[in-house]
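S.K.: Give me the fold of what follows.
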Amino acid sequence: MPIRSIQQEVEKLVNIDFLTSEISGNRVYFKVNKNFMLFNELKKIVLKTEAVGDFIQKDLMNLSRIRFSFIFGSFAADKETPQSDIDLMIIGSVGAKLLSSTIQKISEKTGREINFRLYSEEEFLEKFKQSDSFIKQVALGKKIYLIGRENEFKEFIK
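M.R.: Take a look at the predicted model:
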């Protein structure tokens, strides 16, 4: 992409107040204007798409022995607000202390509180088969899969 095209697009973003500019010497620095009228909506769109899931997935993939991980609750059901936390289910045998510090780092990166539930495979299945209302609701509700696939999870809970 030619540099002039990029400059023109950046100028348009400055003109609508999405970006602010600051001159320092012979350089111009740009940053997002958090007071821009659509800032929260645009941020929500970015966080809603790949950003949050990617952050979480990338960091969780570094941990071993996680069979399934998925986002559930308001975020997965497209009912989140800018203040919504992220509900995360982890099924596997990862250490709670290590997982907790990893989740804390992800929370700082994304600027969202992350509430996670950790279950061993056996514990999750036992609760599901005993018709634990929370586990049933999560297992049968909308999810954003981070580790494992939907068809694998359906087989798992059969």
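
S.K.: Please make it C-alpha for all contacts and neighbour counts, starting now.
M.R.: OK.

S.K.: So which residue is smack in the middle of the chain?
M.R.: The centre of the chain sits closest to V52, judged by CA atoms, centre = their mean, with a distance of 2.4 Å.

S.K.: Here is the second sequence; please produce its structure so I can put it next to the first one:
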Amino acid sequence: MLEKLLRSKAEVAVLNVVLFSDGLHLREIARRAGVSPYEAKKELDSLVHLGILLTEKKGNQVFFYANTDCSFLEDLRNLFSKTEGVLTQIKERLQKLDGIRYCFVFGSAAAGRISEKSDIDILVIGRISEERLASVIFELQKSFKREINFILWSEKDFRKKLLEKSSFLRNITKRNLVWISGDRDEFIRLVEKAYD
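M.R.: Prediction:
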């Protein structure tokens, strides 16, 4: 099965679009994937044949969407989220910013429950201007057509939250996090120590 998957850049681009959508037609998939309609059709037909995608005809158009009965669909989505998708791009862009001490994605996106309509929640702690961070987040939102929410705390704010024993901090450290920047173990230790 794997030798039939991920054979080309076009297939990776097409999969990255359709795995997280609620059904798109050929031309929209091609546009979002940055490939020709011919390339998109070839890859889509292959993915339908493998049982990863299903089709539905609406009027004159055929819509393609992920087959929820595919036994490895969630694994494939998780793989793409971690390697090709929006989370990877967020990580690449935010790691380039100076002044961030800790940064991670939390919530449904970090738990691997990401869909076309999912928003992405990020906590950023450090010395970075809100204006600069908002500018980068806005660019990412535009390119992925997805809402990205961020919480920005200074290191002083973070220490205050620790002293207050913020339930928010305690709750997120018990869940999946997609780590972007900073020492994860140190962060977890600081939060756990605050509750001892």
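
S.K.: Could I get the TM-score for this pair?
M.R.: TM-score for the superposed pair, counting by TM-score structural alignment, normalised by the length of structure 1: 0.71. Supporting figures: 141 aligned residues with a CA RMSD of 3.5 Å.

S.K.: Map the residue nearest to the centre of structure 1 onto structure 2.
M.R.: In structure 2, V52 of structure 1 lines up with V86, judged by TM-score structural alignment.

S.K.: who are the neighbours in contact with that match?
M.R.: By CA atoms under 8 Å, 6 or more residues apart in numbering, the residues touching V86 of structure 2 are F144.

S.K.: Now do the helices in structure 1.
M.R.: 3-15, 39-46, 52-61, 96-110, 121-129, 133-140, 150-156 (DSSP state H).

S.K.: got a markdown table for those, with distance to E80 of structure 1 too?
M.R.: Formatted as a markdown table, the entries for those read as follows, by distance: least, CA to CA, whole Å:
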| stretch | distance to E80 of structure 1 |
| --- | --- |
| helix 3-15 | 27 |
| helix 39-46 | 9 |
| helix 52-61 | 13 |
| helix 96-110 | 15 |
| helix 121-129 | 26 |
| helix 133-140 | 16 |
| helix 150-156 | 22 |
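
S.K.: Out of these, which gets nearest to F30 of structure 1?
M.R.: Distances from F30 of structure 1 to each of the helices of structure 1 were compared by CA to CA, and the smallest falls on helix 3-15, at 8.5 Å.

S.K.: And that closest one, what's buried?
M.R.: Of the residues in helix 3-15 of structure 1, those buried under the neighbour-count criterion (16 or more other CA atoms under 10 Å) are 10, 13-14.

S.K.: Just give the closest residue to E80 of structure 1, not the sequence neighbours.
M.R.: Computed as CA to CA, 6 or more residues apart in numbering, the closest residue to E80 of structure 1 that is not its neighbour in sequence is S74, at 4.9 Å.

S.K.: The one you found: neighbour count?
M.R.: A count of neighbours around S74 of structure 1, defined by other CA atoms under 10 Å, yields 16.

S.K.: F153 of structure 1 -> structure 2?
M.R.: In structure 2, the position corresponding to F153 of structure 1 is occupied by F187, as judged by TM-score structural alignment.

S.K.: For the residue lying closest to that match once chain neighbours are set aside, which residues are in contact?
M.R.: Computed as CA to CA, 6+ apart, the closest residue to F187 of structure 2 that is not its neighbour in sequence is Y102, at 7.5 Å. For Y102 of structure 2, the contact set (CA under 8 Å, 6+ apart) comprises 123-126, 180-184, 187.
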